[in-house]
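Student: Okay, predicted coordinates and the sequence, questions at the end:
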Amino acid sequence: MTGVPNLRSLLRTTVIPLALLLCTPLWSASPPSNTRDASSAIQRPLLTGYFPQWGLYNQPQYTVKNLLTIGGASVLDQMNYAQAFVTGGRCSIADPNADLNYTFPAEQSVDGVADKPDQIFRGNLNQLVKLKRKLPNLKLIISLEGRAASFAEDAQPQNRAAFVESCIDLFLKGNLAPGIQAAGLFDGIDIDWEYPHREDAENYLALLSEFRKKMDALRPGLLLNVAVGPSPRMYPGTDMAAVSKLVDQVGLMTYDFNGPWSATTGFIAPLRAREGQEGGTVEHTVQSYITAGVPASKLLVGLPFYGYGWHKVTEDNNGLFQEGQSIHGDRPYRSIVDIIEQSTVYRDELSQAPWIFDGDVFWTYEDPTSIRQKSEYIHQQHLGGFMIWELGEDTSTGLLLHAAHTSLTHPSVDTAQQTSSPTPTATK
């Protein structure tokens, strides 16, 4: 992913009785909304989003309570918790302070009950326990992040079984730490291996097979998902059709098609290509994976809640596809909304992708109009839904999240009119 202290980036209560936790799951599992059987048509596209573990350190802070307060948790079908680490041949808690130790005051707690300093189980994961009790049908998935070299080592035949067992014991059996047990908190595992080399292809498939076997044995209905790059060619030698038979969802990282690594402005995540455009598109990525044998119903279109910018951009073509000096890093959509008011909004007729340009500074991002266009494409192609990176970068009211939900569940509703999104003052 991007813009966070996360290995996806190439640049980003009440005390629970221990005896109860040790003996029974916190809730009964409900059937998955999408199965591995490609012939099983999904009722409607899914809305999934990554929740940032590091939101506690953001300014302003972003917590599970924030997501619940704006109604965001109730419109999600699935929330991927980013992140767990893959290090030293095992899965591990990536940030013990954020996950287990942070003491939430009452105003930041999902149930309005403050954590006690001597409480054994605190942090984000305890907040997720409380969220799960409020919304038992919301799927919670743990996202495994690790360096490619770590995954490659862990997937070796001599290491594979022990590695997989460690992940299942920690997150699916819920043995989070000594004295802390939360069986049933997570409904599955999301694997983000960026990226297996050709010599890893066989082990990549074998690793997924090991996860699938042990997860099915533990509890039927657990979800095994993968996040993948924007082209199957990034997985040389990997049989994507075989991968798709093992996993429930294939999350496409259909963003970062252009950004600060380029000296030329462009779109971060265009649906379709227009003349003069460099880089990939959502449409090309989707069709490439379908050609590679992945059922359309398992493909989730990645949706960025952030944007990229350049300055000292020439005024030709209103700044689009022009040379400029890149602005380091990304900006969350909540910040770009403020910039929009001082700039002119333009829109690509083909993909409805927006950009803003003030004669010097250029920004590329997503907005409710471009999200609606992608939602229409998802419905037309019978795709699995949206995968958002990441929820904490939205506005304080969840403008983009609610636009995505409305466009998926009510295709006939104009999401641009349903939100307070700024109306483009110019169109291209």
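Tutor: Cool, got the structure.
Student: drop to CA atoms for contacts and neighbour counts, all remaining ones
Tutor: Fine.
Student: name the helices or strands packed onto whichever helix in the chain runs longest?
Tutor: Counting residues, the longest helix found in the chain (DSSP state H) is helix 201-218. For helix 201-218, the elements it packs on are helix 157-167, helix 240-246, judged by 3 or more C-alpha pairs under 8 Å, 6 or more residues apart in numbering; DSSP states H and E.
Student: Now that helix: buried residues?
Tutor: Using 16 or more other C-alpha atoms under 10 Å as the burial criterion, the residues of helix 201-218 that qualify are 201-212, 215.
Student: Next up, the contacts around the closest residue to Phe321 other than its chain neighbours.
Tutor: With C-alpha to C-alpha, 6 or more residues apart in numbering as the criterion, Phe321 has its nearest non-adjacent residue at 4.8 Å, and that residue is Thr265. Contacts for Thr265 were tallied using C-alpha atoms under 8 Å, 6 or more residues apart in numbering; they are Asn258, Gly259, Gly309, Trp310, Gly319, Leu320, Phe321, Gln322, Glu323, Gly324, Phe362.
Student: neighbour-wise, which of the residues you listed leads?
Tutor: Neighbour counts for these, by other C-alpha atoms under 10 Å, peak at Phe362, which reaches 29 neighbours.
Student: from what I can see it touches His311, true?
Tutor: Yes. At 6.2 Å, Phe362 counts as touching His311 under the criterion of C-alpha atoms under 8 Å.
Student: In the stretch 201-350 of the chain, mark out all the helices, start to finish.
Tutor: With DSSP state H, counting those that start in this stretch as the criterion, the stretch 201-350 of the chain has helices at 201-218, 240-246, 282-291, 333-340.
Student: The residue most central in space within the chain: what's it in contact with?
Tutor: Geometric centre of the chain, nearest residue: Tyr50, 3.6 Å, by C-alpha atoms, centre = their mean. Applying C-alpha under 8 Å, 6+ apart to Tyr50 gives the contacts Met79, Asn80, Tyr81, Ala82, Met387, Ile388, Trp389, Glu390, Leu391.
Student: that's a strand at the third one, yeah?
Tutor: Read that as Tyr81. Yes. Tyr81: assigned to a strand according to DSSP: H, G, I helix; E, B strand; the rest coil.
Student: second one coming, line it up with the first:
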Amino acid sequence: MLAAVAIPLAAMVGLASPAQAAGATATYQKASDWGTGFEGRWTVKNTGTAALDSWSITWDFPAGTSVTSAWDADVTNSGTTWTARNKSYNGRLAPGASVTFGFNGSGSGGGDVTDCTLNGDPCDGGGVPGDNAPSAPGTPSAGTVTDTSVALSWTAATDDHGIKNYDVYRGSSKVATVTGTQYTDTGLTAGSTYTYSVRARDTADQVGPASGSRTVTTTGGGGPGGDKIKLGYFTEWGVYDRNYHAKNLDTSGSAAKLTHINYAFGNVQNGRCTMGDSFAAIDKNYTAAQSVDGVGDTWDQPLRGNFNQLLKLKKKHPHLKILWSFGGWTWSGGFGQAMQNPAAFAQSCYDLVYDSRWAGLFDGIDLDWEYPNACGLSCDSSGPAVMKDMMQAFRAKFGDKLLTAAITADAGDGGKIDKADYAGAAQYVDWYNVMTYDFFGAWDAQGPTAPHSPLTSYNGIPIPAFNSDSAIQKLKGMGIPAQKLLLGIGFYGRGWTGVTQSEPGGSATGPAPGKYEQGIDDYKELKSRCPATGTVAGTAYAHCGQQWWSYDTPQTIAGKMTYANNQNLGGAFIWEMSGDTANGELMTAVHNGLG
């Protein structure tokens, strides 16, 4: 008996030949055998350059062999043909990622897997002995690009027996099979970004590796966004004292003018991404009057809170993209520990961002580490390479999803920009949110008074390099493309009290009172309580009584947007949306200024 069992076990504990399926492999292993039954395991790996959205393996077992239970996959059969499909939580595989599921079976022939397919392609690659798979085609080039179409062409793949056709992929979805080396993708959305790759298939139906990827943005888009990014941070805690909700983005008109929203913030704890305030995010009940679509929450619905309201906002404004931002000033302390294992860190964030409970909400992730290899609320000493290493790990995991970062604007010699490899990391990010605000404030309680977000330097500025233009020029000088830089705009002001001088540079006795916190207040509060009395370095300031404030107005924002356009920046972002007026006058200035 032992000898009889040992022979098939020894033959089958080894891995079977990989199954090729459009850049994915499926490998079977008979992990154990107890005579009347066995444990089998399949591993699916994405070996391509585009993410897989789902996977399905079909194979044949000999008569009398069956699956009795399975985990991490749904397994069904029709006679001797068995099919395993992914669960909701493990179907998406980024390039290089893999997933393993297992099952218990009955019958001694469980290792004899035949006629296997992975996502409909032959498990054995459909090869003929001595026939090699085709090479990768050339990276597609974009020819004519319109509002709704992209013309692609590529150099031919090679094969020892000839090329049959090419599969064209938009992201992870195959959109066409063509016999030539050209294809025009139609029916697209104006002002939207798409990523393409191509695979060759030979006369034996073997599929070769994917070409390089080409990302193309369609023209137009006019209304929301045009060619410029207009991003606003929406804070999780704003639903409390500030009474600012997703519905306010809609009723103010801002949702129609924004292209992207960053939801702030998720936390970074114990080496992984975690939720911040789960009550505000997924549990808070919204009445019909408070809800984006006028439909109130019910006690038994699976998702409530900000996440459900933002899903409704996306449904009403389909052009909007939403990213989940992690970290921020208060929650940056966990990044250093997390980066001791970058791949595990990225995996934890991916699993949380794309949790099935809020499927369809997030289009990517924003990482707000204040500051890598430098000091913020706490200090980090991970080394200058940590920024590049982090973004590389996240790009590998998130594939073609949006990946952005909020970064310092400290352009001083030896300042925070010099502390980390932001230039090396730039190749992996879609854009940087350059925090060109909070240069000066009442943490220097005695002053001198200075605008917290100067666009340029000026005579008497306390630290010459602390201005927006210095930061932008330094980052561009490091080789970071201008289109990957967004100018930061604060929808709030910073102020001092005990000030007698109207112009910048006066002395003070401490921070001015604010509605929620000393030394800071929203634009919507300040515009009437302490109206602007002058401008300096492209921003406004106000002296009222003994208080001195600086903040941006619609007029100064217009000037900053002109600067962003002249510098060919990717656009602008706002910290944060609740500071605007009920009719969104600052957001309107951003929108009109960027065009």
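Tutor: Alright, I've got the coordinates. Keep in mind it's a predicted model, so treat the numbers as computed, not measured.
Student: And the TM-score between these chains?
Tutor: TM-score of the superposed chains, computed with TM-score structural alignment, normalised by the length of structure 1, equals 0.80; 368 aligned residues with a C-alpha RMSD of 2.7 Å.
Student: just to revisit the earlier point, distance to Leu22 of structure 1 added to the buried residues of helix 201-218 of structure 1, as a markdown table?
Tutor: Output for those, formatted as a markdown table (distance: C-alpha to C-alpha, whole Å):
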| residue | distance to Leu22 of structure 1 |
| --- | --- |
| Ala201 | 38 |
| Glu202 | 37 |
| Asn203 | 34 |
| Tyr204 | 33 |
| Leu205 | 33 |
| Ala206 | 32 |
| Leu207 | 29 |
| Leu208 | 28 |
| Ser209 | 28 |
| Glu210 | 26 |
| Phe211 | 23 |
| Arg212 | 24 |
| Met215 | 19 |
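Student: Show me what Asn80 of structure 1 lines up with in structure 2.
Tutor: When structure 2 is aligned by TM-score structural alignment, the residue opposite Asn80 of structure 1 is Asn262.
Student: I'd like to know how far the counterpart of Glu202 of structure 1 in structure 2 sits from Gly271 of structure 2.
Tutor: Under the alignment (TM-score structural alignment), Glu202 of structure 1 pairs with Ala385 in structure 2. According to C-alpha to C-alpha, to the nearest Å, Ala385 of structure 2 and Gly271 of structure 2 sit 18 Å apart.
Student: ditto for Asp115 of structure 2
Tutor: For Asp115 of structure 2 relative to Gly271 of structure 2 (C-alpha to C-alpha), the value is 42 Å.
Student: and if you look at Ser88 of structure 2?
Tutor: 25 Å.
Student: picking up where we left off before, could you verify my assumption that the match of Glu202 of structure 1 touches Ala423?
Tutor: No. Assessed by C-alpha under 8 Å, Ala385 of structure 2 is found out of contact with Ala423, at 10.4 Å.
Student: Where in structure 1 does stretch 554-567 of structure 2 fall?
Tutor: Stretch 554-567 of structure 2 maps onto residues 368-381 of structure 1, going by TM-score structural alignment.
Student: Mean deviation, the matching stretch versus structure 2?
Tutor: After superposition onto structure 2, the average distance of stretch 368-381 of structure 1 to its aligned residues comes to 0.7 Å, using mean C-alpha distance after the TM-score superposition for structure 1.
Student: For that stretch, list every residue counted as buried.
Tutor: Pro368, Thr369, Ser370, Ile371, Arg372, Gln373, Lys374, Ser375, Glu376, Tyr377, Ile378, His379.
Student: Quickly find the element holding Phe307 of structure 2.
Tutor: helix 305-316 (DSSP states H and E).
Student: Structure 1: matching residues for that helix?
Tutor: Taking TM-score structural alignment, helix 305-316 of structure 2 hits residues 123-134 over in structure 1.
Student: If we go by neighbour counts, what in that stretch is buried?
Tutor: Gly123, Asn124, Leu125, Asn126, Gln127, Leu128, Val129, Lys130, Leu131, Lys132.
Student: Following superposition onto structure 2, what is the mean distance for it?
Tutor: After superposition, stretch 123-134 of structure 1 averages 1.0 Å from its match (mean C-alpha distance after the TM-score superposition for structure 1).
Student: neighbouring contacts of that stretch?
Tutor: Contacts for stretch 123-134 of structure 1 (C-alpha under 8 Å, 6+ apart): 13, 26-27, 53, 63-64, 97-104, 109-111, 138, 182, 185.
Student: quick revisit: redo the helices of the stretch 201-350 of structure 1 as JSON lines? Include distance to Tyr195 of structure 1.
Tutor: Shown next, in JSON lines, are the helices of the stretch 201-350 of structure 1 (distance: least, C-alpha to C-alpha, whole Å):
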{"stretch": "helix 201-218", "distance to Tyr195 of structure 1": "10"}
{"stretch": "helix 240-246", "distance to Tyr195 of structure 1": "14"}
{"stretch": "helix 282-291", "distance to Tyr195 of structure 1": "16"}
{"stretch": "helix 333-340", "distance to Tyr195 of structure 1": "28"}
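Student: Mind checking these for the one nearest to Asn58 of structure 1?
Tutor: helix 333-340 (12.7 Å; C-alpha to C-alpha).
Student: same for that closest one, what does it pack against?
Tutor: strand 306-311.
Student: Just tell me the aligned range of the strand it packs on in structure 2.
Tutor: Against structure 2, strand 306-311 of structure 1 falls on residues 492-497 (TM-score structural alignment).
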